[in-house]
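> heads up, no residue letters with this:
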């Protein structure tokens, strides 16, 4: 192939080595530039074959033929799944970047109905899809045409639209230095092919759980424009809050205007805010207005109506209702 950068280090050699060693044999290679490569496999011949139950046949998951793929079921049914039962439109959106269609089909069969899937057949297409759709998780091969998995990690982790998205690299390059390279480019996990299905499922479950913890953290934290951000995600929310505060008294400052101010599409901004806070863009703008209203009521002598107009609410009655729904008490009961 003329498209792969790492020709000759794919899954075939890893599978051959694993199978030979399972049979108690050895595999050797001799290669000379310009002359070719010779592989030598030595297998022992004995009359002491192990019992079938002793063979480590379920340690690794190889790629079966399409007709032998597992039937689709709930996500990772063989693992102690910690994911909640998501409604269809709220299931995590998982992007698989892989140039082998059989591997894509196998991953989808393994993960079952616990996710919604996007697929891309090379690194460049994967980055474009991720930036447009902003998935919840990315699983990427390392050796691909157009752009390798390391390049995918670097692009996505350095773009504010996708910097929060966890990335799992799946590859046959299982050396320690390869793992370090993947992690140094921003990968959240690095699994070797042939991969252990159960480990992949547990990794995915934990990444989804971490996302829920991140949402709780940012939901409960008062984002201040003046404080030093602890992460790129907090820096993004600080920028968002600053833009909302700039237009705080403008009742017509809406989501389309916010999207233009932060240079994101409506879908990109919605999925970014949803991933970080669990709120829609409209909810986040309204709640930011309400938090500022509460601060004004606590620190100034402004009346409830004045604060309502100051924070972009056209009608004080609507402001009072929204305030009570968010804080659990009316604005008139806020202590100064």
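Arrived safely. For clarity, every value in this text was computed on a predicted model and none was experimentally measured.

> use CA for all of it now, contacts and neighbours both
Noted.

> in the helix or strand harbouring residue 295, what's buried?
If you go by DSSP states H and E, residue 295 is part of helix 281-299. For helix 281-299, a neighbour-count test (16 or more other C-alpha atoms under 10 Å) marks 281, 284-294, 296-297 as buried.

> ok, residues contacting the following helix or strand past that helix?
Where DSSP H and E defines the elements, the next helix or strand beyond helix 281-299 is helix 304-310. By C-alpha atoms under 8 Å, 6 or more residues apart in numbering, the surrounding residues in contact with helix 304-310 are 248-249, 293, 296-297, 314-316, 319, 331-332.

> just those residues now: which is nearest residue 38?
Using C-alpha to C-alpha, residue 248 is the member of the contacts of helix 304-310 that lies nearest residue 38, at 71.5 Å.

> follow-up on the earlier one: which ones among the contacts of helix 304-310 map onto helices?
Filtering those for membership in helices, criterion DSSP state H, returns 293, 296-297, 316, 319.

> what's the longest helix in this protein?
Under DSSP H, the chain gives helix 197-220 as its longest helix.

> report the angle between the helix or strand that it is followed by and helix 197-220.
Past helix 197-220, heading to the C-terminal end, the next element that is a helix or strand (DSSP H and E) is helix 232-246. Here helix 232-246 points in a direction 30 degrees away from that of helix 197-220 (axes from the mean of the first three to the mean of the last three C-alpha atoms, to 10 degrees).

> who does helix 232-246 touch, helix- and strand-wise?
The criterion is 3 or more C-alpha pairs under 8 Å, 6 or more residues apart in numbering; DSSP states H and E, and the helices and strands that helix 232-246 contacts are helix 255-262, helix 281-299.

> which positions in the first one come out as buried?
What that stands for is helix 255-262. 258-259.

> which elements pack onto that helix?
The elements that helix 255-262 packs onto, with contact taken as 3+ C-alpha pairs under 8 Å, 6+ apart, are helix 232-246, helix 266-277.

> for residue 12, which of these is the nearest?
Ranking those by distance to residue 12, with C-alpha to C-alpha as the measure, places helix 266-277 first at 37.3 Å.

> let's bring in a second one:
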């Protein structure tokens, strides 16, 4: 295996451990308690699978033992954002945290949050925020 792959694996392990710790610490936050149960469940599933490039509505539906159609229908009742937008938002938020707090570079962070290609991460990021990740980090 390549040294870069080892570094990415080590980083992913650190991030997973950090996520588990944060999930436990934040499970009682008032804002979370006020969310509808479906939103909390879906966000927990997304959080657990954030690094999986194959994370999808189908995977989430399967985790909830329901169909994708039923999940879409019920989700529309409780959230203004689509599930796919929610996944993207959570991935971008986590990537920014990793870059700022864990001092990962953009490439490492993009892989850790489930993007197979840093170029796709950068394009999707720019589409979402109107700035490249580098520009966004300089301004924020």
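Done, it's in. None of the values given here were measured: they were computed from a predicted structure.

> residue 224 of structure 1: which of the helices and strands packed on helix 232-246 of structure 1 is closest?
helix 281-299 (10.7 Å).

> which bit of structure 2 covers the longest helix of structure 1?
Under TM-score structural alignment, there is no match for helix 197-220 of structure 1 anywhere in structure 2.

> counterpart of residue 34 of structure 2 in structure 1?
Under TM-score structural alignment, residue 34 of structure 2 pairs with residue 231 in structure 1.

> what number of residues lie near its match?
Neighbour count of residue 231 of structure 1, defined by other C-alpha atoms under 10 Å: 9.

> can you check residue 5 of structure 2 too?
11.

> remind me which helix or strand it belongs to.
Using DSSP H and E, residue 5 of structure 2 sits in helix 3-26.

> mind listing what's buried along that helix?
Buried, per 16+ other C-alpha under 10 Å, within helix 3-26 of structure 2: 8, 11-12, 15-16.

> what of stretch 131-140 of structure 2?
Going by neighbour count (16+ other C-alpha under 10 Å), the buried part of stretch 131-140 of structure 2 is 132-133.

> can you list the residues that contact it?
The set of residues that contact stretch 131-140 of structure 2 without belonging to it, under C-alpha under 8 Å, 6+ apart, is 106, 122-123, 125-126, 129.

> do the same with stretch 44-55 of structure 2
Identification of contacts with stretch 44-55 of structure 2 by C-alpha under 8 Å, 6+ apart yields 12, 19, 60, 63, 87, 90-91, 111-116.

> quick one: that stretch to chain centroid distance?
Once both centres are worked out by C-alpha atoms, centre = their mean, to the nearest Å, stretch 44-55 of structure 2 turns out to sit 6 Å from its chain's centre.

> end-to-end on that stretch?
As for stretch 44-55 of structure 2, its first-to-last residue distance stands at 13 Å under the measure C-alpha to C-alpha, to the nearest Å.

> please apply the same query to stretch 119-128 of structure 1.
This stretch, stretch 119-128 of structure 1, spans 11 Å end to end (C-alpha to C-alpha).

> which residue range of structure 2 does that stretch align onto?
On structure 2, no counterpart of stretch 119-128 of structure 1 exists by TM-score structural alignment.

> again, but for stretch 149-169 of structure 1
Using TM-score structural alignment, there is no partner range for stretch 149-169 of structure 1 in structure 2.

> quick one: end-to-end distance for that stretch.
Per C-alpha to C-alpha, the first residue of stretch 149-169 of structure 1 is 7 Å away from its last.

> closest to residue 107 of structure 1 out of the buried residues of helix 281-299 of structure 1?
Taking C-alpha to C-alpha as the measure, residue 107 of structure 1 sits nearest to residue 281 out of the buried residues of helix 281-299 of structure 1, at 32.0 Å.

> now the closest one: closest residue in space, sequence neighbours ignored.
Spatial nearest neighbour of residue 281 of structure 1, excluding adjacent residues (C-alpha to C-alpha, 6 or more residues apart in numbering): residue 270 at 5.4 Å.

> now do the same contact list for the residue nearest the centre of structure 2.
Among the residues of structure 2, residue 91 comes closest to the average C-alpha position under C-alpha atoms, centre = their mean, at 2.9 Å. The neighbours of residue 91 of structure 2, taking C-alpha under 8 Å, 6+ apart as the test, are 50, 113-114.

> same thing but at 10 Å, please
46-47, 50-51, 85, 97, 109-110, 112-115, 121, 125 (C-alpha atoms under 10 Å, 6 or more residues apart in numbering).

> ok, of the residues you listed, which come out buried?
By 16+ other C-alpha under 10 Å, these give 46-47, 50-51, 109-110, 112-115, 121, 125 as buried.
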